[in-house]
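> 3D, please:
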Amino acid sequence: MKKIGLLGGTFDPPHNGHLIIANEVLTQCQLNEIWFIPAYVPPHKQKMNVTKLEHRVNMVKLAIESHPSFRLSTIEIERKGPSYTYDTIKSLKVKYPDVLFYFIIGTDMVQDLPNWKKIDELIKMTTFIGVDRPGFSFKSKYAHVIETVEAPLIDISSTFLRQRFQNKQSTRYYLPDNVRQYIKENHLYESTRSSPNY
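Alright, predicted model coming up:
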């Protein structure tokens, strides 16, 4: 039976932290593929400004294009509305009944699991894989159902990178060069000041 890991997120922008986590889970858990799932509307970011879908999808495509086991899934974009994991997993299990799905989360998400939509049903539908993130722990009443993976603690966030772009600070080595070039060409994350020096 095929084993696929799911890595959801806003990916605004995708960065090397995402790619390292995905690759560690792929190899340590012996999965066949990792699917990157850009959120249509992240439930926890409904009131925040998020970069247009077209750009976020294009950036993910560029970020993963060189890895033979990484794929893009637009299931949440096609469904529209708030991107709840329960709805995503339910749809995927109907569409791919012969696939085992593993949902990848960071320790920052573990503590919030009790607030997830239909979490008690969700943990029966998929296996959660937890990856360490600096400053967080796996303390949760759902910790016992989470498989843990050790990965290099790369403390990069999309928020951090957006600020670096806006402040015209170097982003080299934080994200793939082709994604950096795309951001430059499409003037993403620019402030109202003069053109950024990437």
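
> drop to CA atoms for contacts and neighbour counts, all remaining ones
Noted.

> Mind jotting down where the strands sit in this structure?
For the chain, the strands defined by DSSP state E cover 2-9, 33-38, 70-72, 99-106, 127-131, 146-149.

> Let's have those strands in a markdown table, adding mean neighbour count and distance to residue 47.
Compiled in a markdown table, the strands of the chain are given as follows (neighbours: other C-alpha atoms under 10 Å; distance: least, C-alpha to C-alpha, whole Å):
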| stretch | mean neighbour count | distance to residue 47 |
| --- | --- | --- |
| strand 2-9 | 20 | 16 |
| strand 33-38 | 24 | 17 |
| strand 70-72 | 19 | 25 |
| strand 99-106 | 20 | 22 |
| strand 127-131 | 22 | 27 |
| strand 146-149 | 18 | 30 |
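
> compare with the first, here's sequence two:
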Amino acid sequence: MTALEKSIGILGGSFDPVHNGHLSIAQSFLDSDLIDQLWVLLAPDPPHKTGRTQTNYQLRFEMLQAAFKNFNGVKVSDLEKKLPQPSFTIQTLEYLEENYPEYTFRLCIGGDSLRDFKKWKDWQKILDHANLLVARRPSADIKNIDENIKNHLHFIDHEPVQISSTKIRDAVANGDDISGLVPSSVNKIIDNENLYRLKV
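Below is the predicted model:
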């Protein structure tokens, strides 16, 4: 990377819904000073998410925009919606490299994703297009990482927030309060659109 090139972090997901854990890890990536911007990409049809129908893409995108509205250095993007489905990381990175040659890209993932990384489609090719920026607990064991991956990653310390989109959907379905789990702007959309409630 030359001094003039910007380093862009890529954080992808289905964000169904986006929650405070996502915001926390995004802030950790931004605070690392290893990227100039963080692009948050909403996946229309993640290949690893099966067994349930995703919430309407536009509503998920609206929630994502609302959640990151006041974040400096974050760009929320729907570019994966324009790519062939399902959404594979390798094709997204190839698209970005071709269309944004002035940038270098880092793929931002959590420690759980790193453990499964060799199961990703064309994982070796992914490393040809982007290095990995991995958020992990300071106490995490990193001894058993494949050498081919280790040469393409950088760790940042991050204490994960124990929230999941699945738990939030279940909580809403049960009528539980989620105000401490998602930004208020996202909670408002969930309420207004009657999302995740049991259909009777």
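
> Just give the TM-score of the two.
Superposed pair, TM-score by TM-score structural alignment, normalised by the length of structure 1: 0.90. Supporting alignment: 193 aligned residues with a C-alpha RMSD of 1.9 Å.

> To residue 188 of structure 1, which of the strands of structure 1 lies closest?
strand 33-38 (17.2 Å; C-alpha to C-alpha).

> residues in structure 2 matched by that closest one, start to end?
The aligned range for strand 33-38 of structure 1 in structure 2 is 37-42, by TM-score structural alignment.

> rewinding a little: can you redo the strands of structure 1 as a markdown table with distance to residue 45 of structure 1?
Formatted as a markdown table, those follow (distance: least, C-alpha to C-alpha, whole Å):
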| stretch | distance to residue 45 of structure 1 |
| --- | --- |
| strand 2-9 | 11 |
| strand 33-38 | 13 |
| strand 70-72 | 21 |
| strand 99-106 | 17 |
| strand 127-131 | 21 |
| strand 146-149 | 25 |
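
> Find the nearest non-adjacent residue to the counterpart of residue 73 of structure 1 in structure 2, please.
Counting by TM-score structural alignment, residue 73 of structure 1 corresponds to residue 77 in structure 2. Counting by C-alpha to C-alpha, 6 or more residues apart in numbering, residue 41 is the residue found nearest to residue 77 of structure 2 once chain neighbours are left out, at 5.0 Å.

> how close does the one you found get to residue 98 of structure 2?
Distance of residue 41 of structure 2 to residue 98 of structure 2, computed by C-alpha to C-alpha, to the nearest Å: 17 Å.

> Can you identify each of the helices in structure 1 by residue range?
Assigned helices in structure 1, in chain order: 16-28, 53-64, 75-79, 85-95, 107-110, 119-125, 158-166, 177-185 (criterion: DSSP state H).

> Now do the second one: distance to the chain's middle.
It stands for helix 53-64 of structure 1. In terms of C-alpha atoms, centre = their mean, to the nearest Å, the centre of helix 53-64 of structure 1 is found 12 Å from the chain centre.

> Over to stretch 43-59 of structure 2?
14 Å.

> List the buried residues for that stretch?
Residues of stretch 43-59 of structure 2 classed as buried by neighbour count (16 or more other C-alpha atoms under 10 Å): 43-46, 54, 57, 59.

> That one spans what distance, first to last residue?
13 Å.

> ok, now stretch 65-76 of structure 1?
Stretch 65-76 of structure 1 has its terminal residues 20 Å apart, counting by C-alpha to C-alpha.

> which one in structure 2 is aligned with residue 85 of structure 1?
That one, residue 85 of structure 1, aligns with residue 89 by TM-score structural alignment.

> next one: residue 97 of structure 1
Alignment note (TM-score structural alignment): residue 97 of structure 1 maps to residue 101 of structure 2.

> what do you get for residue 140 of structure 1?
Counting by TM-score structural alignment, the partner of residue 140 of structure 1 is residue 145.

> got it, and residue 114 of structure 1?
In structure 2, residue 114 of structure 1 lands on residue 118 (TM-score structural alignment).

> what about that match, how many residues close to it?
Look at residue 118 of structure 2: counted by other C-alpha atoms under 10 Å, it has 13 neighbours.

> Then the one 3 residues further on?
Look at residue 121 of structure 2: counted by other C-alpha under 10 Å, it has 14 neighbours.

> I'm done for today, thanks for sticking with me.
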